[in-house]
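Asks: Predicted coordinates and the sequence they were generated for:
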Amino acid sequence: MVDAVWWKHGIVYQIYPRSFQDGSGDGIGDLSGIRQRLDHPEWLGVDAIWISPIYPSPMADFGYDVADYCEIDPVFGSLDEFDLLVAEAHARGLKVILDFVPNHSSDQHPWFRESRASRANPKRNWYIWRDPAPDGGPPNNWLANFGGSAWTLDEHTGQYYHHAFLPEQPDLNWRNPEVRRAMHDALRFWLDRGVDGFRVDVIWHLIKDAQFRDNPPNPAWQPHNAGIDRLLQVHSADQPEIHAVVAEMRAVLDAYPDRVLIGEIYLPLERLVAYYGAEMEGAHLPFNFQLIFADWTAPAIAKLIAEYEAALPAEGWPNWVLGNHDQKRIATRIGAAQARIAAMLLLTLRGTPTLYYGDEIGMENVAIPADRVQDPWERREPGRGLGRDPARTPMPWDGSRHGGFTTGEPWLPLSPDFAQRNVARLAEDPQSILTLYRDLIALRRAQVALRAGVHVPISAEGDVLVYERHDAASGSRLRIALNFGEETRRLDIGPAQLLLSTALDRAGHVDEVVLRPAEGVILAPIAARRAT
């Protein structure tokens, strides 16, 4: 049963720790700050918090360059503070999910320092080293995700090491059983401390082509796209052997009760769903990012949902994501009005939703002055709009100085409208987007059809998307109608109870629904209403 598995019926809330709450006054969010703000996810009604990397790191990529997999960076606190956070979260009924970054470490990790010391070092094969090409250049044409070659020459040993991201992030060699054992031990270290699961960073990158063949050119590449898109990553990622690696990782978690393995995977649907594993021994939730890149129209969203549902293996549980620390804010992508539609879509589709901090208050991307840019991607490819800082700005909690985020100077600037758009103010507004999120989450908890029911497409005509959620066991049926357009639309569904509108200004018995521009509604048809 879906309701017996917390990560199936639950809602995941992503916290970018540098920007959630600063408890020390240094302008950077930390574990103490997260603990201080646990009231918020509890009040909102989510089930789990996912915390982006908090491991020791030189911060070349803000924690995604790990120097120790079994410690806490002092900027975020200590292991004692982490244990206290887990205990207090659990006491509130909140699960704790950690980011895990196994594809690459920091170049300051002791493993890599040993690996680059000499070709004969016992840890040499813990990373990916290759001789130069005949002309002395890189071993092949692979590109780094943040620009430039994916190979850096180590002058001392005369070989190149591979890095899918920054040179400061050398890729580990997951073909080496010693690496796998070490990383499994790291997982157990956190599982033993009570962590409820992991979101695994770039999981599809872990295995590379054994022959290190060149990647082919991408015929669809355009000069305005990121440099990495010039080539198709046919040989540098998503190799057939990866599924055995993911199955081993899953086995580590399966030795502990009620844990979840989430995989970050930016791949087409037919390749994404393979990460569930042939026998469902892969990731519990291979992240589905389709909504992030979809055309925001009713027909496009309906097609996307249908294709995803059709591609899922029989036992595969779906999941949906509107945004994260690497993508533009949903309110920036589609506008403030449609962001309310997006909230209703996210929380009424079948599967596990993940909510990015700040989206519940309608946060938008913040323009970052050139002298405040932090993101290494923007620094390496300036002026291309690739920087992720605008979606990582501090959470505004109230209208006080720095939005209540810090008593110091925030590491990134807050949104200029934080005095109006903040948690305290919007929580008191019965028609705010924050209230909408809370009401949607409460309705989802109350209605078994939303938590566990099947998805039934109805129509996607013009600007209006209509679908239903059915739960056979209880007989409950709900209809969701979303107006993606700027014109009023009439919907004749017969007698129904209007349970919730994105405008939060009406409810009750209706015989037809007049959908206003950018309005969504959840309806319980009278003939099918039963207690849940």
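Replies: Thanks, I have the structure now. Numbering: from 1, shown residues only.

Asks: From now on I want contacts and neighbour counts done on CA atoms only, so please keep to that.
Replies: Noted.

Asks: what sits against the residue nearest to residue 5 when sequence neighbours are not counted?
Replies: Spatial nearest neighbour of residue 5, excluding adjacent residues (Cα to Cα, 6 or more residues apart in numbering): residue 258 at 7.4 Å. By Cα atoms under 8 Å, 6 or more residues apart in numbering, the contact list for residue 258 reads 5-6, 196.

Asks: tell me which element the most centrally placed residue in the chain falls in.
Replies: Closest to where the C-alpha atoms of the chain average out (Cα atoms, centre = their mean) is residue 324, at 4.7 Å. Counting by DSSP states H and E, no helix or strand carries residue 324.

Asks: gap between it and residue 275?
Replies: 20 Å (Cα to Cα, to the nearest Å).

Asks: repeat for residue 139
Replies: 29 Å.

Asks: Residue 57 now?
Replies: Using Cα to Cα, residue 57 is found at 29 Å from residue 275.

Asks: wait, residue 513 sits on residue 490?
Replies: Yes: with contact defined as Cα atoms under 8 Å, residue 513 reaches residue 490; the gap is 5.9 Å.

Asks: Sketch out the helices for the stretch 301-450 of the chain, chain order is fine.
Replies: 330-334, 336-348, 376-380, 423-427, 433-446, 448-452 (DSSP state H, counting those that start in this stretch).

Asks: Which among those is found nearest to residue 53?
Replies: Nearest to residue 53, of all these, is helix 376-380, at 16.2 Å by Cα to Cα.

Asks: okay, now the one to match up with it:
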Amino acid sequence: MTRSRQDEKWWHRATAYQVYPRSFADSNGDGVGDIPGIVSKLGHLSDLGIGFIWLSPVFTSPMVDNGYDISDYRDIASEFGTLADMDHLIAEARARDIGIVMDLVVNHSSSLHEWFKAARVTRDCREHDYYIWRDPAPDGGPPDAASAAFGGPAWTYVEEVGQYYYHHFSPAQPDLNWQNPALREEIYDMMRWWLDRGIAGFRMDVISLIGKDVDAGLYEEGPDLHKFLQEMHREVLDGRDIVTIGESWSVSPETGLLYCGRDRGELDMVFEFSHIREGWHPERGKFAPKPFDLRGFKRALFDWQDLTESDGWHALFLSNHDLPRQVSFYADDGAHRVAAAKMLATVLHLLRGTPFIYQGEEIGMTNARFERIDQYRDLETLNHFEEQIALGVDPAEFIAGANRNSRDNARTPMQWSDGAHGGFTSGTPWLEANANAPIINVEGDKADPGGIFSHYRKLIALRREHDIVTHGRTEPLLPDDPAIFAYRRVQEETCAVVIANFTGEPCDVCMPEAVCGAGDALIASHEPRAAIEPMMTLAPYESFAVLIRGG
């Protein structure tokens, strides 16, 4: 049984837009994006048709990990503005029917949080138990050999208390001890405080880590994860008209509905990364990417369409602040960039779920292609560079991998115009702007009726206007074809057929007879098509959708 309007939530028809504040818009010329800068660009997002903004962290932070190391959950980092600026953003966005969804980073805090500063001085304070501490091993070393995700050991010794603390990421990001009820109530109270200020919900950073059991070596989806999420829902989320999105690098179709099943009392949807991992080396990870395999990519996406057909909900995305620019990674950021960007948008936005646009995606921004390691700012990239070079990896080989997969590819400044630094700042940007900003920018793309922005705006409108896009079931077509991404959405006697050529060459397609027929052209990256024919030839990166009634 598929969904209908009866159980529809406001976010089922909404399209989300992720703002990475540091790189979005700088209002004061200090080279860092800020909240007043975001306010100044709300017209752009309203024109696009955005329903809510996922705002990456703007909380007070020493910025070791660009805000994902929070030292005060109830205040705003000075480089981004003030709490009054944040309230102004919430109000101005709401006036345009745009909600603000904040990033909830509660697996860990900053080592400069007042809690941790107290915790590292003495064991005899309540804050000490807000973190995960263990005594040294018999030889005085760490309790175990666990490694941190950003490189190095996962345990750091503090002489004052004679113990090691656990950090899944960097030593500047000590993990919070969710086993402590007092710590959980501190978090819930903070969440209620922000919701009462008028935000539209939370995106929950690496939330699958909060139930960990470090002694058993269980980190992702640990034994108490869902117990804590259900408690959070009861104590904070229940009864509020908001949206919650969890991030999990371990969730699978087997565990997905534990997070977002309608009767679970946990979250509304979850970011899962099976389709992203399809492009990674199975052993060496993201900095050693493997050739793109469309068949595996389709399987990963369609598995989640099957999973959420009648329960749960899917967060649809190809890029974010941690991932490369999608047109560079999946398609062609050269001669076919415009068609390729439209194609990627078409296949994603016409699936069932809530699409997330990462800033700049709507104009086809590309990877940075830096030449030297000193051009990077990302902590993960810099740490892994040191590790890989020590292991004998050629620096040029590492840079090639980073140019494909480093997080800084997504973090170069938003390209608003053909002016200096892409119109992002009047000063010196914290991270170099992409060299192609004079060619690829908002002003230029929006001036083109056939541009990428226009295509995104049409897709967003289709989701709002057509029940079949929001609620229809998804049926894969040609699942084993290595070049064609095709599917149909079905609702009662109507279907929408989506076809895309994922290659830079003309491609002949033989369509199943059952889906052929004439209909209404919904959207196209090239010339509109009003029929699905048994035999078709698609141009490089061509994509289109046809609505067939009574089929």
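Replies: Received, thanks. Because the structure is predicted, anything quoted here is derived from the model rather than measured.

Asks: Let me see the TM-score of these two.
Replies: Scored against TM-score structural alignment, normalised by the length of the first structure, the superposed chains reach a TM-score of 0.90; 504 aligned residues with a Cα RMSD of 2.1 Å.

Asks: Just give me the match in the second structure for the residue nearest to residue 5 of the first structure.
Replies: Per TM-score structural alignment, the equivalent position to residue 258 of the first structure in the second structure is residue 241.

Asks: Its match belongs to a strand?
Replies: No: Residue 241 of the second structure sits outside any strand when classified using DSSP: H, G, I helix; E, B strand; the rest coil, being coil.

Asks: what's the distance between it and residue 99 of the second structure?
Replies: Taken as Cα to Cα, the span from residue 241 of the second structure to residue 99 of the second structure is 11 Å.

Asks: Now list whatever residues contact both of those two.
Replies: Joint contacts of residue 241 of the second structure and residue 99 (Cα under 8 Å, 6+ apart) are residue 200.

Asks: residue in the first structure matching residue 497 of the second structure?
Replies: Aligned counterpart of residue 497 of the second structure in the first structure: residue 479 (TM-score structural alignment).

Asks: Quick one: map residue 165 of the first structure onto the second structure.
Replies: Using TM-score structural alignment, residue 165 of the first structure pairs with residue 169 in the second structure.

Asks: do residue 113 of the first structure as well
Replies: Per TM-score structural alignment, residue 113 of the first structure is aligned with residue 117.

Asks: Name all residues that make contact with its match.
Replies: residue 111.

Asks: repeat that with 10 Å
Replies: Residues near residue 117 of the second structure by Cα atoms under 10 Å, 6 or more residues apart in numbering: 110-111, 127-128.

Asks: In which helix or strand does it reside?
Replies: Residue 117 of the second structure belongs to helix 114-119, assigned by DSSP H and E.

Asks: Superpose on the first structure and give me the mean offset of that helix.
Replies: In the superposition against the first structure, helix 114-119 of the second structure averages 0.7 Å from its aligned positions (mean Cα distance after the TM-score superposition for the first structure).

Asks: What's residue 148 of the first structure aligned with over in the second structure?
Replies: In the second structure, residue 148 of the first structure lands on residue 152 (TM-score structural alignment).

Asks: out of residue 139 and residue 275 of the first structure, which sits in the busier spot?
Replies: residue 275 (27 against 24; other Cα atoms under 10 Å).

Asks: any idea how far that one is from residue 306 of the first structure?
Replies: 19 Å.

Asks: Could you do residue 268 of the first structure as well?
Replies: Between residue 268 of the first structure and residue 306 of the first structure the computed distance is 14 Å (Cα to Cα).

Asks: These two: which has the busier surroundings?
Replies: Just comparing residue 268 of the first structure and residue 306: by other Cα under 10 Å the higher neighbour count belongs to residue 306, 14 against 11.

Asks: tell me the contacts of that one?
Replies: 300, 455-457.

Asks: What's the ChimeraX line that selects buried ones from those residues?
Replies: In ChimeraX syntax, the buried subset of those is picked out as below (16 or more other Cα atoms under 10 Å):
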select :455,456,457
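
Asks: among the contacts of residue 306 of the first structure, which are in strands?
Replies: 455-457 (DSSP state E).

Asks: Closest one of the residues you listed to residue 66 of the first structure?
Replies: Distance ranking of these against residue 66 of the first structure, using Cα to Cα, places residue 455 first at 40.3 Å.

Asks: so the helix with the most length in the second structure matches what in the first structure?
Replies: Longest helix in the second structure, counting residues (DSSP state H): helix 181-196. The aligned range for helix 181-196 of the second structure in the first structure is 177-192, by TM-score structural alignment.

Asks: so when I look at residue 8 of the first structure, I'm seeing a helix, right?
Replies: Yes: per three-state DSSP, residue 8 of the first structure lies within a helix segment.

Asks: any idea what it aligns with in the second structure?
Replies: Applying TM-score structural alignment, one finds that residue 8 of the first structure aligns to residue 12 in the second structure.

Asks: what's the neighbour count on its match?
Replies: Residues near residue 12 of the second structure, counting by other Cα under 10 Å, number 20.

Asks: Test my guess that it contacts residue 464.
Replies: Yes: taking Cα atoms under 10 Å as the definition, residue 12 of the second structure is a contact partner of residue 464 at 9.0 Å.

Asks: who touches both of the two?
Replies: Common neighbours of residue 12 of the second structure and residue 464, using Cα under 10 Å, 6+ apart, are residue 470.

Asks: coming back round to it: what does the residue nearest to the centre of the first structure align to in the second structure?
Replies: Residue mapping for residue 324 of the first structure onto the second structure gives residue 320, with TM-score structural alignment as the criterion.

Asks: thought its match was touching residue 273?
Replies: No: checked against Cα under 10 Å, the pair residue 320 of the second structure and residue 273 is beyond contact range at 11.4 Å.

Asks: Need the residues touching each of those two.
Replies: Counting by Cα under 10 Å, 6+ apart, nothing touches both residue 320 of the second structure and residue 273.

Asks: Can you name the residues that contact the residue nearest to the centre of the first structure?
Replies: So residue 324 of the first structure contacts 14-16, 289, 292, 330, 354-357, 359, 388, 391-392 (Cα under 10 Å, 6+ apart).

Asks: distance of it from residue 309 of the first structure?
Replies: According to Cα to Cα, residue 324 of the first structure stands 22 Å off from residue 309 of the first structure.

Asks: before we move on, what about residue 501 of the first structure?
Replies: For residue 501 of the first structure relative to residue 309 of the first structure (Cα to Cα), the value is 26 Å.

Asks: of those two, who's got more company?
Replies: residue 501 (24 against 16).

Asks: Now check that one against the second structure: what is it aligned to?
Replies: By TM-score structural alignment, residue 501 of the first structure lines up with residue 524.

Asks: now residue 431 of the first structure
Replies: Here residue 431 of the first structure is matched to residue 450 in the second structure, going by TM-score structural alignment.

Asks: Check the gap between that match and residue 339 of the second structure for me.
Replies: As for residue 450 of the second structure, its distance to residue 339 of the second structure is 10 Å (criterion: Cα to Cα).
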